[in-house]
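S.K.: Build me a model:
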Amino acid sequence: MTARNAFYAQSGGVTAAINASACGVIEAAREHPDAIGKVYAGRDGIVGALTEDLIDTSCESPAAIAALKHTPAGAFGSARYKLKGFDQNQAEYERLIEVFKAHDIGYFFYNGGGDSADTCLKVSQLGEQMGYPIQAIHVPKTMDNDLPLTDCCPGFGSVAKYTAVSIREASFDLASMCKTSTRVFILEVMGRHAGWTAAAGGLASDEDGRDPHILLFPEVTFDEAAFLARVDECVKRDGYCTIVASEGVRNADGQFLADAGSTDAFGHTQLGGVAPTLANLIKDRLGHKYHYAIADYLMRAARHIASATDIEQAYAVGRAAVEYAMAGKSGVMVTIERESDDPYRWSLGEAPLDQVANVERKMPAEYISADGFHITEACRRYLAPLIAGEDYPPFVHGLPQYTRLQNVAVEKRTGRSFQV
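M.R.: So this is what the prediction gives:
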């Protein structure tokens, strides 16, 4: 068997766990020298393949690659770039083949969410459409937890842990000051169409159902009157009200409360902040003093409070992607299969990419309370294992020590440039 090189890239919004998957891919690939020559990483995702901007990961020491497991964000750069259909932009696919041929790339590992699964599916079809043999495996990643056919998505567990910890701590703060100061606190979390991240805030609730008092999900139409009534009720009963709101909350007309009027590179509506919208509503209608926080990048980069379960799974799916390729598989996504809740047991599986790409998994109705403002026990049983355990990075002088790779560029071989 003649060894061929592999291409690995990171796509979409990065997480605290995506580099753990990179570590898994690279370490596993190094264990198969007879089949895989070098692992080339795309600088800034698939853009690196199109522009022939490749990184030679063989220049990195085993210690540096291992350190990726506790380093947040994307070590090789990520991108929001979606390949168009083959009939819409054949030039992109011809360019990919050109670069892959020039660098003898026979394996494609793409680490990302739903749009990335679509890209990986298209690459897997190159062999049929353009006569170029390549095995493409999708390595799941999304903090939104919205990929189908997998129990959970690497990256989500750590964001869920951050959300639950943050709202619990903020609630203690609010409770101690509400008599003479702030009475309402809103934590805005990511989640455009699926409310998994907001739901994670519900794990912070004690048996009395407080802290947070209210969760707002994209799956539940925002009812202004009901919302204001619940806020006022909580303030009168407990002296304060804590809220976790998904950025994707919509009104009865289907419009985002925080629509900023623009779109990103994937064509998704750019959201402008639901927390200040809700805060102003509360102030104008109820007169309560408020504070809010938009977690945004802080939550997805928070490696210091990562879930041990999440990091373990992120690393495992990276390794599995290589093993699946060695077994001759292509056009599939590595999946996480839940075997039991308590004790939490899981294994790895696979799903065909044509059933994953561009499909969003939203929260099921049985995970949302009847009033639409909280989670059910079923949801709590699902979420609790995903935030379990701590996997702290090493600390030096009081700060986490993260790694920065050399990211040595591979010499270009095609002799031409390509604009994206």
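S.K.: C-alpha from now on. contacts and neighbour counts both.
M.R.: Fine.
S.K.: What is the burial count for the closest residue to N358 other than its chain neighbours?
M.R.: Once flanking residues are discounted, N358 sits nearest to G114: 5.2 Å by C-alpha to C-alpha, 6 or more residues apart in numbering. Residues lying near G114 (other C-alpha atoms under 10 Å) number 23.
S.K.: and this one, so I can compare the two:
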Amino acid sequence: MEIIGNVLYGQSGGPTSVINSSAFGLIEEAYKLGIKKVYAARYGIDGIINDDLIDLSIFSENELKELKTIPGASFGSVRYKLPEYEKDCSPFEEILKTFKKYNIRYFFYNGGNDSMDTCYKIDRFLKTINYQCYVIGIPKTIDNDLVEIDHTPGYGSAAKYVKDTVEEIVSDNLSYRNAKVNIIEIMGRSAGWLAASSALAHLSGLGPDLIYLPETTFYIDDFIKNVKNIYDKNKRINIVVSEGIKDKNNNFISASQKQDIFGHNNLGGVGQYLLGYVEEKLHLSGRAIELSIPQRAAIHDISKVDQKEAILCGRYAIRKAINGTSGVMISMKRSSNDRYKISYVTSSLEKVANGVKLVPSFMIDEKNHQMTKEFFTYICPIVGAENKVHLKINSKILKK
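M.R.: This is a model prediction of the structure:
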């Protein structure tokens, strides 16, 4: 298919350690395919509405390669909820002005659930007014909660960081005969994929004693009983909790009344809340450890598999657009676990927008608050071959 105009790329939502790798894959491939101008929006959709674009021709080939080594969203990210254009067309009119000014005919938005909603609304609007532009979403989120995809770029690296950090925390906890209660808080509002990845630390004998996910109801009395039993036996305990755990009434255990622009309650502090409860009920001292931003920014602990797949998502996106595909998100389909193999396909933005993929029940050992072998089969290839069993000697020396 003949190339008809220029490329615009934007980043949205929480960054990952490989979002810039997807940018690199798309930009490099676009130039190889003969695109004359490639632009990036500063701060995502906000930059498009306000005519704040970067002409990427100012960067050398080597400078663009450096994107693969940089955490965060290099072109600036944003959380911006577009209205339905039938109700308020003003932001869409500004988007159209920018598209026409720079002859944008290929638009790519790199983000998660809410970003795919933005992408879907833009695609619908442009089709309604018959403006020829091919719109494709590029997946990204450490939460791994996008539907219609085996796993999301960003998840493998974040999972590797969680696994390695939990190993190190547990190893540190083994240093004392009578140790503290460690409650490790992991990101994850609706889905517990990232907290679940802490189970990988069991491969070195340094996994958490308990894992709590949003997919299962959290009962505070059972939690206290489990903590007491394990601490009485081992004189130590390491617990992983997802920030989005909920009680039987579907209320977050710890959440602010403040909401973001998409109507999500601000989360954080569940570890500290639970530690306070443990100290009050069991008179045990401990630490609440919130892994926070490093989960998505730890490029020093990246999964090479994750980075490769992120780059390929970017490359595949531009190829599909030039071949006339629009209104889709790039997706990954797993064809084998024995010899891990991924194929790159597309999924309708309408199906993906605002959807949430939960950890399936068959991957959760709800009775023991652990993960099943099916989860390990799923996650190990994503984290990659560099998922080495280190620190195991410490477990052998100090664990009875």
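S.K.: who's in contact with the residue nearest to N358 of the first structure?
M.R.: 146-147, 356-360 (C-alpha atoms under 8 Å, 6 or more residues apart in numbering).
S.K.: dump the residue contacts of the equivalent of N358 of the first structure over in the second structure.
M.R.: Residue pairing (TM-score structural alignment): N358 of the first structure is matched to N354 of the second structure. Residues near N354 of the second structure by C-alpha under 8 Å, 6+ apart: 113-114, 116-117.
S.K.: Save the contacts of G114 of the first structure as TSV, and put in distance to A306 of the first structure and secondary structure too.
M.R.: Formatted as TSV, the contacts of G114 of the first structure follow (distance: C-alpha to C-alpha, whole Å; DSSP: H, G, I helix; E, B strand; the rest coil):
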residue	distance to A306 of the first structure	secondary structure
D146	19	coil
L147	20	coil
V356	26	coil
A357	27	coil
N358	27	coil
V359	27	coil
E360	24	coil
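S.K.: now for those, which pair is the farthest apart?
M.R.: For the contacts of G114 of the first structure, the farthest-apart pair by C-alpha to C-alpha is D146 and A357; their separation is 11.2 Å.
S.K.: Looking at the two now, which is surrounded by more residues?
M.R.: The neighbour comparison of D146 of the first structure against A357 (other C-alpha under 10 Å) goes to D146, with 26 against 21.
S.K.: For that one, which non-adjacent residue is spatially closest?
M.R.: Here the residue nearest D146 of the first structure, using C-alpha to C-alpha, 6+ apart, is R361, at 4.5 Å.
S.K.: Is it correct that the one you found falls within a strand?
M.R.: No - using DSSP: H, G, I helix; E, B strand; the rest coil, the secondary structure at R361 of the first structure is coil, not a strand.
S.K.: separation between it and A200 of the first structure?
M.R.: R361 of the first structure sits 16 Å away from A200 of the first structure, taking C-alpha to C-alpha, to the nearest Å as the criterion.
S.K.: Those two - which one has more neighbours?
M.R.: Using other C-alpha under 10 Å as the criterion, R361 of the first structure and A200 rank with A200 on top: 28 against 19.
S.K.: With adjacent residues omitted, what lies nearest to that one?
M.R.: A160 (5.0 Å).
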